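[1] Predicted structure and sequence below. I'll ask about it afterward.
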Amino acid sequence: MGRFQVMTMTDAAADRVREIVEARDSAQGIRVGVKKGGCAGMEYTIDLVTEPKAADDHIEHEGSHVWVAPEAALFLLGTQMDFERTTLRTGFTFNNPNQSSACGCGESVELKPADLKALADARAAAEA
């Protein structure tokens, strides 16, 4: 069994990451993190990656590469990253089980660190 992935991404998210990388010569993928800010307490951050950092978690899906900042990993465990285009917004979305609330605009979220013991117990039960 491979290393546990912090998060997953949909085909739509992978397609968008590939588009971003193809539009910029030096980019290898994107880096997802979290920072304090916004009305609910935390915001997701997305940056271009030209040089991956050794400490980052690496996720690959259909040739798209996403790195997760170590300080964000606990907040993003079990998250599915998606990409949506609607009349109101276009961008990455995060279906995050660690999110306890969000502001009305959806730009800011309240996150709690993942419960590693509960995750380990669930994984052990699934493998039994």
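    Now that the structure is in, tell me what you want to look at.

[2] CA only for contacts and neighbour counts going forward, please
    Fine.

[3] ok, how many other residues are close to A124?
    A total of 10 residues lie near A124 under the criterion other C-alpha atoms under 10 Å.

[4] ok, it - contacts?
    For A124, no residue meets the contact criterion (C-alpha atoms under 8 Å, 6 or more residues apart in numbering).

[5] buried stuff in the host helix or strand of it?
    Under the assignment given by DSSP states H and E, the secondary-structure element containing A124 is helix 116-127. By 16 or more other C-alpha atoms under 10 Å, helix 116-127 has no buried positions at all.

[6] list the contacts for the nearest residue to D57 once chain neighbours are set aside?
    Sequence neighbours aside, V68 is the residue nearest to D57 in space, at 5.0 Å (criterion: C-alpha to C-alpha, 6 or more residues apart in numbering). Contact criterion C-alpha under 8 Å, 6+ apart gives 6, 31-33, 56-59 as the residues in contact with V68.

[7] Second structure follows, compare the two:
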Amino acid sequence: MLGTKYFAISKRILTLKSFKPLTLGGTTIITLRYNSTKPSTTTTNSNANSSRLKPSSFAFPSSPTSQQSSSTTTSTNDSITSSQQQEDINDFRATKLIHGKTNLSFAITERASKKLNEISQQDNQDSGLLIQVESGGCHGFQYNLKLTNIDKELQQQQDGDANDLVVFERDQGRKVIMNESSLMILQDSKLDYTKELIGIQFKIVDSPYTSSACGCGSSFDFDFDKLSQKEG
């Protein structure tokens, strides 16, 4: 058995050359023929790299982490909702009725107020926004917005050529005027200045009595039963 040694654990790497069983006295002995070589640099580097790839490096988030993430998302959503509610309160508090008599509320957002002020500086100091709700549109009703001279609108009312008008303003800015029948439908909603894909525009938002609306928001339907319940 020249050139044959029994297998033993060694610091050297075994390169398998042959495999030959040997039977002595009824006992089978497995022998290995090998060449002893020094570990190569490539093998050492591979082993070193493998040792750095720990299972924890690729572990999926555990259940507690998922719960924490969900809790964080819920907390963020609650914060946004709370912020929106506070903004709504501020909008209604800042909007004042300066002409007419009504118990109904309406709000002008800060964005809409600033834009109206910009327009008045470019146009004239008496300009304001007239809101009229009329029947029509794909959902039954539509509101028309147009710039107008507030003084002229109020003069027409005094001459008996106009319905009872109410005028709102925010922070002593430009005014919004409408008749009471329009306010009845738009009560508790807000005038906003929005930037959307369809363009930049003044828009009525957050109406609690609107049951449906078209994509552009200019045509809508409202819930008569819900409105009647509030009046009752």
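    Thanks, I have the structure now. Bear in mind that the values here come from a model prediction, so they are computed numbers and not experimental data.

[8] So after superposing, what's the score?
    Their TM-score after superposition, calculated using TM-score structural alignment, normalised by the length of structure 1, is reported as 0.77; 119 aligned residues with a C-alpha RMSD of 2.4 Å.

[9] before we move on, the earlier item: what does the residue nearest to D57 of structure 1 align to in structure 2?
    Residue-level alignment of V68 of structure 1 against structure 2, with TM-score structural alignment as criterion, gives M178.

[10] What separation is there between that match and A48 of structure 2?
    As judged by C-alpha to C-alpha, to the nearest Å, M178 of structure 2 and A48 of structure 2 stand 78 Å apart.

[11] got it, and F92 of structure 2?
    Taking C-alpha to C-alpha as the criterion, F92 of structure 2 is separated from A48 of structure 2 by 67 Å.

[12] Structure 1: matching residues for the helix or strand containing T72 of structure 2?
    T72 of structure 2 belongs to helix 63-94 when elements are defined using DSSP H and E. Under TM-score structural alignment, there is no match for helix 63-94 of structure 2 anywhere in structure 1.

[13] List the buried residues for stretch 23-37 of structure 2?
    Applying a neighbour-count criterion of 16+ other C-alpha under 10 Å, the buried positions in stretch 23-37 of structure 2 are 31-34.

[14] Just the strands from structure 1, written as ranges.
    Applying DSSP state E to structure 1 gives strands spanning 7-9, 29-36, 42-49, 57-61, 64-68, 79-85, 90-95, 99-102, 109-111.

[15] Most tightly packed of the ones you listed?
    Between the strands of structure 1, the one whose residues have the most neighbours on average, counting mean count of other C-alpha atoms under 10 Å, is strand 64-68 (a mean of 24).

[16] so how far does it sit from its counterpart in structure 2?
    When structure 2 is superposed, strand 64-68 of structure 1 averages 1.1 Å from its matched positions, counting by mean C-alpha distance after the TM-score superposition for structure 1.

[17] and that strand with strand 57-61, angle?
    Angle of strand 64-68 of structure 1 versus strand 57-61, following axes from the mean of the first three to the mean of the last three C-alpha atoms, to 10 degrees, is 160 degrees.

[18] Now do strand 64-68 of structure 1: distance to the chain's middle.
    In terms of C-alpha atoms, centre = their mean, to the nearest Å, the gap separating the centre of strand 64-68 of structure 1 from the centre of its chain is 8 Å.

[19] Kindly calculate the angle that it makes with strand 29-36.
    If you take the same axes, to 10 degrees, strand 64-68 of structure 1 sits at 30 degrees to strand 29-36.

[20] Could you tell me the angle between strand 64-68 of structure 1 and strand 42-49?
    130 degrees.

[21] returning to what we had before: out of the strands of structure 1, flag the one nearest E127 of structure 1.
    Each of the strands of structure 1 has some distance to E127 of structure 1 by C-alpha to C-alpha; the shortest is strand 7-9, at 19.1 Å.
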